[in-house]
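**Student:** Generate coordinates for the sequence data below:
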Amino acid sequence: MHVVQAALVAFGVVFVAELGDKTQLLALGFGARHSLRRVALGLTLGYGAAGLIAVVVGAVLGAAFPQRPIEIVGGLVFIAFAVLSLRRDDDEEDDDHSGLSVGRLAMSSVIASIALTILIAEMGDKTQIATAALAARSNPVGTWIGATLGEVSSGMVGAAAGSVVGDRIPPSVLRWLSAALFALFGVSMLLGFP
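**Tutor:** Alright, predicted model coming up:
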């Protein structure tokens, strides 16, 4: 299959599959707490890495490692993120001072946190499995590009909605909602729910 055709197929399949998925809900939470620029960069890095793993070694890892240990580790990481979400987030004020090294560090920290969260959440997810299956029968580069764009697009729909909601909700409530969302996904992974 041609690169463009593979990308279009992967985009369509993954975008639709990602609607309402846990990572889109996480993106909504990130959009409520952080600038859309930071969220977009974090989502792109996280989804890109998850898609690359799916395309390159997803099928091999899925066959080599049992799903349950991956779910347990992922669940524990989400619970840790829930606890970390409760800390006060003063670095948001640094958006206008990105020339300062503290502002850059805060920005890169938020972006890295978002990327890591998305990467962990995508491990073994239906979209990652779909991406691996599509790559097995079509152009892997096109599949990776299309799947990444599909996931980022779906995630940004959630982040934009979160940004609208986030402007109307006090930061302390957002911290508690984010923590609850992370905890919910962590517990569901520990219990073996998708």
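**Student:** Going by C-alpha atoms from here, please, whenever you check contacts or count neighbours.
**Tutor:** OK.
**Student:** Identify each buried residue in the helix or strand hosting residue 63, please.
**Tutor:** Here residue 63 sits within helix 59-64, counting by DSSP states H and E. Applying a neighbour-count criterion of 16 or more other C-alpha atoms under 10 Å, the buried positions in helix 59-64 are 59, 62.
**Student:** Please give the structure of this sequence too, so both can be compared:
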Amino acid sequence: MEAFLVSTGIVALGEMGDKTQLLAVLLAAKFRKPVPIILGILVATLANHAAAGWLGGWIAALLGPTVLRWVIGLGFLAMAAWMLVPDQIDDEAEGGVQRFGVFGTTVIAFFLAEMGDKTQIATVALAARYTSLLAVVAGTTLGMMLANVPAVLLGDQVAKRVSMRMVHAVAAMIFAVLGLLTLANVGTLF
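**Tutor:** Coordinates of the predicted model:
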């Protein structure tokens, strides 16, 4: 349960103001069809985070517990610093909107936008930290949906009322605490 809850919270916070959330707002404004956009986000996230989670599990099996602890701890600290850098949407993520319809465009754009993104890297690290791949992928996917569904449904209204700087600072703090706890070998996970 801890893996699921931590994964959900970290990704939900980390996704606030992220380029994929900006992409969700753009798709919602362009197409004005929330259901296929939301379903596209779900499918893209499941595919992307399942692959990232598998990679994290593979890395965990490859490295020993001591090396893994240091890699994950330092990775979480790097994620904390990265959270403080604001995202801007990539131009290539906007391309090709007419060819695949609303659902297809959303799946392709979100999958590509998540490649190497903070939340994908976080999913790799979380899957390496926790032994339950299903809990991590379910949690990171729920976190993505919690952050992006309101962006699709409310678009600009959300961006005007939520301080992205504060959200990123809270997410950075959570990553830093997880990194320090991992380096200190606190908890029963290792």
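**Student:** tm score of chain vs chain?
**Tutor:** Superposed pair, TM-score by TM-score structural alignment, normalised by the length of the second structure: 0.57. Supporting alignment: 149 aligned residues with a C-alpha RMSD of 3.7 Å.
**Student:** Show me what the helix holding residue 63 of the first structure is packed against.
**Tutor:** Packing partners of helix 59-64 of the first structure (3 or more C-alpha pairs under 8 Å, 6 or more residues apart in numbering; DSSP states H and E): helix 126-137.
**Student:** List of residues touching the helix it packs on?
**Tutor:** By C-alpha atoms under 8 Å, 6 or more residues apart in numbering, the list of residues contacting helix 126-137 of the first structure from outside reads 10, 13-14, 17-18, 50-51, 54-56, 58-59, 122, 140, 143-144, 147.
**Student:** counterpart of residue 82 of the first structure in the second structure?
**Tutor:** Alignment note (TM-score structural alignment): residue 82 of the first structure maps to residue 84 of the second structure.
**Student:** Quick check, that match in contact with residue 169.
**Tutor:** Yes - Residue 84 of the second structure sits in contact with residue 169 when judged by C-alpha atoms under 8 Å, with a separation of 6.4 Å.
**Student:** Could I get the contacting residues of residue 161 of the first structure?
**Tutor:** Taking C-alpha under 8 Å, 6+ apart as the test, what residue 161 of the first structure contacts is 28, 31, 32.
**Student:** Relative to residue 134 of the first structure, how far out is it?
**Tutor:** The spacing between residue 161 of the first structure and residue 134 of the first structure, counted by C-alpha to C-alpha, to the nearest Å, is 30 Å.
**Student:** swap in residue 21 of the first structure?
**Tutor:** With distances defined as C-alpha to C-alpha, the gap from residue 21 of the first structure to residue 134 of the first structure amounts to 19 Å.
**Student:** okay, those two: which has more neighbours?
**Tutor:** Regarding residue 21 of the first structure and residue 134, a neighbour count based on other C-alpha atoms under 10 Å identifies residue 134 as having more, with 23 against 17.
**Student:** Please list the members of the contacts of residue 161 of the first structure that lie in helices.
**Tutor:** Restricting the contacts of residue 161 of the first structure to those inside helices, with DSSP state H as the criterion, leaves 28, 31, 32.
**Student:** Would you convert those residues into TSV that also reports neighbour count and distance to residue 94 of the first structure?
**Tutor:** Putting these into TSV (neighbours: other C-alpha atoms under 10 Å; distance: C-alpha to C-alpha, whole Å) gives the following:
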residue	neighbour count	distance to residue 94 of the first structure
28	25	21
31	28	16
32	27	16
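**Student:** for the residues you listed, which one is nearest residue 70 of the first structure?
**Tutor:** residue 28 (24.3 Å; C-alpha to C-alpha).
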